[in-house]
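Could you look at this predicted model? Sequence included:
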Amino acid sequence: MNLFAQNIKSKDNYTYQVREEEGDLNNDGKMDRITVKMDTVNETRPLKLQIFLSQPNGKKLTLAVSSTKIIEPQYPVENQGKFNGYQIPSFFIEKGILTMWSEIEGGNITYDFKYRNGNFELIKVKKLTNNATKGYIDENTIFTETNFNLISGLRTETDELSGSKKILNKRKKTVLIRPLPKIQDFKFSDKKLY
């Protein structure tokens, strides 16, 4: 009996570009670029973040990071083919910081990554959530703002009643995470950690 094995190369189907942003991420005065592309062949519609950095010769951008774990697929397997309910995250580049803004259940979350020591490290997380249960916000809705500076380790949570500037409760604690999380290791499910 003769057996033949075929070496099948997995084709990259991340062909539909959803997001693109340019700015200086590595502080060399040249434009860098991030892209988010969707795999339209895979029924879960996974997304890939890619970060391209400028090079000293200035002629070409080079791929520095590629991640398919940081953004949740549009139709996750665990949803049995149903839409995840969230927009594709937005990305911004300002003053050397790569910011990712995402919707989460009951609010939104913002992650700031900074290029340091050859990696994009998570340096700050800001989360805004509310306890609305009826699908709408009323005068009894409590908003919770969480600010987590991963460099200092200071994590602050502030509760306010809807329409009021009065602080109901403020909690502070120090949580040191070392080493700082790298963007290529970051998973969309990590939002529960912050």
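Cool, got the structure.

can we go C-alpha only for contacts and neighbour counts from here?
Will do.

and residue 156, what does it touch?
146, 147, 148, 170, 171, 172, 173 (Cα atoms under 8 Å, 6 or more residues apart in numbering).

Does anything pack onto the longest strand seen in the chain? Which helices or strands?
Using DSSP state E to define each element, the chain has its longest strand at strand 119-130. Using 3 or more Cα pairs under 8 Å, 6 or more residues apart in numbering; DSSP states H and E, the elements in contact with strand 119-130 are strand 107-116, strand 142-149.

and after the last one, which helix or strand comes next?
Per DSSP states H and E, the first helix or strand lying C-terminal to strand 142-149 is strand 154-161.

What angle do strand 142-149 and that next one make with each other?
Using axes from the mean of the first three to the mean of the last three Cα atoms, to 10 degrees, the inter-axis angle of strand 154-161 relative to strand 142-149 is 170 degrees.

Check it against this one:
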Amino acid sequence: MRYHFLSLVQIFLLTVTTPVWAAEQIVLNYKVFRESLSVEEISRFAQTGELSSSLKINFALARQNPKAVRQYLTQPVKVNPVFLDRVLNTPLGNVILDQISQVIHTPSQKADRQALRAALVLSARQDSQITLIEIFKNYPTSEVEVDGDRLESAYRQLRRLQTNIENLMGV
């Protein structure tokens, strides 16, 4: 009987490139209501701009401009994945993670920092950039809660993170 053992490097690569858990549902919170939507539905909107009937209703009730929301979801923030990982594991990184996790967080609001760090690093490793829609897709829980009223704020935090990393790298 032959056994095939994976090396530690192979195991590591499997675990960092393929999320065991990835968000399937986004609970979109606005001041007066909350709605659970599939990540697939939000992704389709981000990619094509086409609004499902539930998204049309949600944006109308929340008085959100779909074009602006789509821009925040898809506008890339370029980051070096290695430096991103290093920065996110510092006190400054924890502050940034805590600020973004006020907008994007786990349903229980526990381990938000760790979940968000994992989603950010995984997103950056794919193509050296991060978008909000990638964060949702790579979030390591089956459900992610998003404060829809503050989506722009989360995007601005990502831009600040990019600037901080560039400053540390001397770019």
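Now that the structure is in, tell me what you want to look at. Treat the numbers as computed from the prediction; the structure is a model and nothing was measured.

What is the resulting TM-score of the chain superposition?
Put the two chains on top of each other and the TM-score (TM-score structural alignment, normalised by the length of the second structure) is 0.25; 84 aligned residues with a Cα RMSD of 5.9 Å.

returning to that earlier point: please render the helices and strands packed on strand 119-130 of the first structure as JSON lines that adds distance to residue 160 of the first structure to the earlier fields.
Shown next, in JSON lines, are those (distance: least, Cα to Cα, whole Å):
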{"stretch": "strand 107-116", "distance to residue 160 of the first structure": "14"}
{"stretch": "strand 142-149", "distance to residue 160 of the first structure": "5"}
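
among the ones you listed, which is nearest residue 23 of the first structure?
strand 107-116 (12.5 Å; Cα to Cα).

Quick one: work out the angle between the closest one and strand 142-149.
10 degrees.

Give me the angle between strand 107-116 of the first structure and strand 119-130.
Using the same axes, to 10 degrees: strand 107-116 of the first structure against strand 119-130 is 160 degrees.

give the contact list for residue 98 of the first structure.
Residue 98 of the first structure makes contact with 25, 91, 92, 112, 113, 114, according to Cα under 8 Å, 6+ apart.

can you rerun that using 10 Å?
For residue 98 of the first structure, the contacting residues are 21, 23-25, 34, 51, 91-92, 111-115, 120-122, by Cα atoms under 10 Å, 6 or more residues apart in numbering.

By neighbour count, which of the residues you listed wins?
Comparing the contacts of residue 98 of the first structure by number of neighbours (other Cα atoms under 10 Å), residue 25 comes first, having 27 neighbours.

so which helix or strand takes in the residue positioned nearest the centre of the second structure?
Taking Cα atoms, centre = their mean, the centroid of the second structure lies closest to residue 135, which sits 1.7 Å from it. For residue 135 of the second structure, the element it lies in under DSSP H and E is helix 132-138.

repeat for residue 20 of the first structure
Here residue 20 of the first structure, judged by DSSP H and E, is contained in strand 14-23.

helices or strands next to that strand in the packing?
strand 32-39, strand 47-54, strand 90-94, strand 97-104 (3 or more Cα pairs under 10 Å, 6 or more residues apart in numbering; DSSP states H and E).

As JSON lines, these with distance to residue 62 of the first structure would be great.
Listed next are those as JSON lines, based on distance: least, Cα to Cα, whole Å:
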{"stretch": "strand 32-39", "distance to residue 62 of the first structure": "9"}
{"stretch": "strand 47-54", "distance to residue 62 of the first structure": "5"}
{"stretch": "strand 90-94", "distance to residue 62 of the first structure": "17"}
{"stretch": "strand 97-104", "distance to residue 62 of the first structure": "17"}
